[in-house]
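>>> This is a predicted model, with the sequence first.
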Amino acid sequence: DIVDQKRVVVDGPESLTGVSRHMMPVRRLSLTDFKCRISRGARDKSLKAALDGEEVMKKWSETAWAKKLAAKEVRAKMTDFDRYKLKAAKKKRAGEVKKATKKSKK
């Protein structure tokens, strides 16, 4: 819903997307290509039904933007041991790449 020229009302719904209904400045929004046909002032139930009907969340999860956010979340939740395993795997991979490039130069 549009409040004025600079503010809009954004709604998730929270149960589906984690975004609660709130006002937000237009300049902080990032638009996507996904559209959903709903009426102004739609309630959570009708909004959720529209999102499910057009499979917007499924389409969103397949985008590079969503995958990048998911990877960022996974990295943020890593434990010390997970970070160590990642470092060791990267080191091993770099060694393999170095060995392969050295072999191809000869």
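Now that the structure is in, tell me what you want to look at.
>>> all contacts plus neighbour counts: C-alpha atoms, from now on.
Fine.
>>> All the strands of the protein, residue numbers only.
Residue ranges of the strands in the chain, as given by DSSP state E, are 7-10, 22-25.
>>> Among those strands, show me which one is buried the most.
strand 7-10 (a mean of 16; mean count of other C-alpha atoms under 10 Å).
>>> Please name every helix or strand in contact with that one.
Under the contact criterion of 3 or more C-alpha pairs under 8 Å, 6 or more residues apart in numbering; DSSP states H and E, the helices and strands touching strand 7-10 comprise strand 22-25.
>>> let's bring in a second model and compare:
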Amino acid sequence: MSFRVEYSLHAQSELVDAYLWIKERAPLAAEKWREELIGKVDELALNPLRHPVAPESEKFAREIRLLLFRKRRSQFRIYYTIDKKRVVILSVRRSARKPLEEGDLEL
């Protein structure tokens, strides 16, 4: 079964902000980072249930899942929800940021 992957406006904004931040510091690495991240997100179309429910999910009315992208200091948390045949990316944030709170997402 294949799902359609979509980004919320909030997630799009976070993705652009992260890309620009990286590009300012390492222009060549920024494009590679963006391509890798989008590739990982696109893989959710095949099996979105392969990643765990996010620990913060209990704060929300919907189940929120978590895809970890990269490791250590450069790790990003990609939060998403599954809605019928859609995977909706809700947030793309550095792991160093505080955990999700109710007001952080548009559900």
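Received the coordinates, thanks. Only a predicted model underlies this, so the values are computations on that prediction, with no experimental measurement involved.
>>> what's the TM-score for these two chains?
Overall, the chain-to-chain superposition scores 0.25 on the TM-score scale (TM-score structural alignment, normalised by the length of structure 1); 49 aligned residues with a C-alpha RMSD of 4.7 Å.
>>> about what we covered before: reformat the strands of structure 1 as a markdown table; add distance to residue 82 of structure 1.
Rendered in a markdown table, the data for the strands of structure 1 read as follows (distance: least, C-alpha to C-alpha, whole Å):
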| stretch | distance to residue 82 of structure 1 |
| --- | --- |
| strand 7-10 | 36 |
| strand 22-25 | 36 |
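>>> Among those strands, which comes closest to residue 64 of structure 1?
Nearest to residue 64 of structure 1 among the strands of structure 1 is strand 7-10; the distance by C-alpha to C-alpha comes to 22.5 Å.
>>> What separation do you get for residue 87 of structure 2 and residue 4 of structure 2?
According to C-alpha to C-alpha, to the nearest Å, residue 87 of structure 2 stands 6 Å off from residue 4 of structure 2.
>>> So the two - more neighbours on which side?
residue 87 (21 against 15; other C-alpha atoms under 10 Å).
>>> other SSEs contacting the helix or strand hosting the more buried one?
With elements delineated by DSSP states H and E, residue 87 of structure 2 resides in strand 86-94, which encompasses its position. In terms of contacts (3+ C-alpha pairs under 8 Å, 6+ apart), strand 86-94 of structure 2 is packed against strand 4-7, helix 9-25, strand 76-83.
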